[in-house]
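Q: attaching a predicted model along with its sequence, questions to come.
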Amino acid sequence: MKIVIVDDHPLVRRGLAAVISMQPNVQFAGEATNGQEALLVIEETQPDLVLIDLKLADESGLDVIKAARTRGIASKFILLTSSASREDFLKAEEVLVDGYVLKEALPEELLFAIQLVHKGRKYYDPGLMEDKMRMSGSSPTDELTPKEKEVLIELGQGACNREIAARLFISEFTVKKHVSQILAKLQVADRTQAALYANAVGLTKYEMSYD
């Protein structure tokens, strides 16, 4: 996996490069400090993934992402930011970013996000996801049945359908039905986001391997 880092702070770029180099399957492909440099480096290296700051001096990382996609660049983008504002998060969603990670996150969380996005899924900071889901003023978990809550807790622990079925003494088919209902009620795209939500609201502690 080739990764390009876009940030206007040298220490941040070096720190990120050190973190991603911890993974044997990750290659640091290049870096940039602004939008123009970023587009040149991305077009030249064709990275699998770009870690990009939301605010680049007088520019926005979102504008860089828009420009890259206009040029047909197929790289995935993870926004790195110190902003936990709902407005910035919603703007990021509008341009369909693949990941949104706060700079206060632990290195393990960033690596988790990178692996998840590389596999074709999305990663949003759990706290921001919780805030988004509470925008209506009520908790989405209020809509879940007791059994669906049990399944959600198991999802949060990283259990597969077979494991959930065995632990809750129900069939795998029933588990699939519950998972489908949970995704619909929580308004999330997949079971990983459901698991992250379970962790964010304190239902369980979510863990994921980096296989």
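A: In hand now; what should we look at?

Q: when you work out contacts or count neighbours from here on, use the C-alpha atoms and nothing else.
A: Noted.

Q: just checking, next helix/strand downstream of the helix or strand where Leu116 lies?
A: Taking DSSP states H and E as the definition, Leu116 sits inside helix 107-118. As assigned by DSSP H and E, the chain's next helix or strand after helix 107-118 is strand 123-124.

Q: one step back: the helix holding Leu116 packs against which elements?
A: When contacts are defined as 3 or more CA pairs under 8 Å, 6 or more residues apart in numbering; DSSP states H and E, helix 107-118 packs onto helix 10-20, strand 76-81, strand 99-102, strand 123-124.

Q: one more structure, for comparison:
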Amino acid sequence: MPTGLAKILIADDHALIREGMVSLLSRLDNIGTISEAADGKTALSILQSVPINLAILDIHLPGLTGLDVAREVRNRSLDIRLMLMTGDISEELATSAIRELSLEAYLFKKNDMRQFETAVKAVLTGNVFFPPELALADTGEATSTNSLSVRERQVVKLIAEGHTSESAANVLGISPHTVRKHRENIKRKLGLGTVAELSSYAMRNQFL
């Protein structure tokens, strides 16, 4: 997660909801720029043009939905952590979205702002947050997988494919030192460090 001030996007078509979130976030430590969008097309445009650390997306955005925007973020391998929110209390929808999009957080709008604050703080410190009432199967490994950043997932995949830190760095266009730092973070989050362990993990979680 960012070492400086976090840059956040809030995308919701209800102005009052956006204003409430902005008001809360502006009181938290380590929050920098807060961008806003009222529809999916605007949200995606911001995410493609402005450095954003966390995108908070309403699932039912007009135009492109929050799910559509999240898919584009993942398909384009943008290093952005994703939180989806919805008023639709559907465990099936929630579980499907979390697994398909490797979400860092999911919230039901029926819950209060304290849970929203808890979720934001969790994501910005490299953790994940899902509602207590949401029973995810295989929570241990699923939660660990969701704690990985997009770049960390890329590193796991490349190492599992047989790349060294140096060759993975060439593929990703970053330094070997940065790849090694990502591997340290992966080991801390997953408890896995060897190539064999990462390869097995990548196969179980369909990284390959």
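A: Arrived safely, thanks for sending. All values reported here derive from a predicted model rather than from experimental measurement.

Q: re earlier: next one: the helix holding Leu116 of structure 1 to chain centre, how far?
A: 8 Å (CA atoms, centre = their mean, to the nearest Å).

Q: what's the average distance of that helix to structure 2?
A: Taking mean CA distance after the TM-score superposition for structure 1, the mean distance separating helix 107-118 of structure 1 from the aligned residues in structure 2 is 1.2 Å.

Q: okay if I get the helices and strands packed on helix 107-118 of structure 1 as a markdown table plus distance to Ile164 of structure 1 and mean neighbour count?
A: As requested, these are exported to a markdown table (distance: least, CA to CA, whole Å; neighbours: other CA atoms under 10 Å):
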| stretch | distance to Ile164 of structure 1 | mean neighbour count |
| --- | --- | --- |
| helix 10-20 | 33 | 15 |
| strand 76-81 | 31 | 23 |
| strand 99-102 | 28 | 24 |
| strand 123-124 | 23 | 22 |
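
Q: distance to Leu116 of structure 1 added to these, as CSV?
A: As requested, those are exported to CSV (distance: least, CA to CA, whole Å):
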stretch, distance to Leu116 of structure 1
helix 10-20, 14
strand 76-81, 11
strand 99-102, 9
strand 123-124, 7
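
Q: any idea how far the nearest residue to Ile98 of structure 2 once chain neighbours are set aside lies from Lys157 of structure 2?
A: In this structure, Ile98 of structure 2 finds its nearest non-sequential neighbour in Tyr106, 7.4 Å apart by CA to CA, 6 or more residues apart in numbering. Tyr106 of structure 2 is 25 Å from Lys157 of structure 2, where distance means CA to CA, to the nearest Å.

Q: kindly report the same for Arg81 of structure 2.
A: Distance from Arg81 of structure 2 to Lys157 of structure 2, by CA to CA: 18 Å.

Q: swap in Gln48 of structure 2?
A: Here Gln48 of structure 2 is placed at a distance of 24 Å from Lys157 of structure 2 (CA to CA).

Q: and Thr139 of structure 2, by the same measure?
A: Going from Thr139 of structure 2 to Lys157 of structure 2 by CA to CA gives 21 Å.

Q: more neighbours: which of those two?
A: Lys157 (21 against 10; other CA atoms under 10 Å).

Q: what about Val4 of structure 1, which SS state?
A: Taken by DSSP: H, G, I helix; E, B strand; the rest coil, the conformation at Val4 of structure 1 corresponds to strand.

Q: corresponding residue for it in structure 2?
A: By TM-score structural alignment, Val4 of structure 1 lines up with Leu9 in structure 2.

Q: its match contacts Asp39, doesn't it?
A: No. Look at Leu9 of structure 2 against Asp39 with CA atoms under 8 Å: they stay out of range, at 11.9 Å.

Q: shared neighbours, those two?
A: Taking CA atoms under 8 Å, 6 or more residues apart in numbering as the contact criterion, no residue touches both Leu9 of structure 2 and Asp39.

Q: what lines up with Leu44 of structure 2 in structure 1?
A: Match for Leu44 of structure 2 (TM-score structural alignment): Leu39.

Q: list the contacts of the aligned residue in structure 2 for Ile78 of structure 1.
A: Aligning on TM-score structural alignment places Ile78 of structure 1 opposite Met83 in structure 2. Contacts of Met83 of structure 2 were listed using CA under 8 Å, 6+ apart, and they are 54-57, 103-107.
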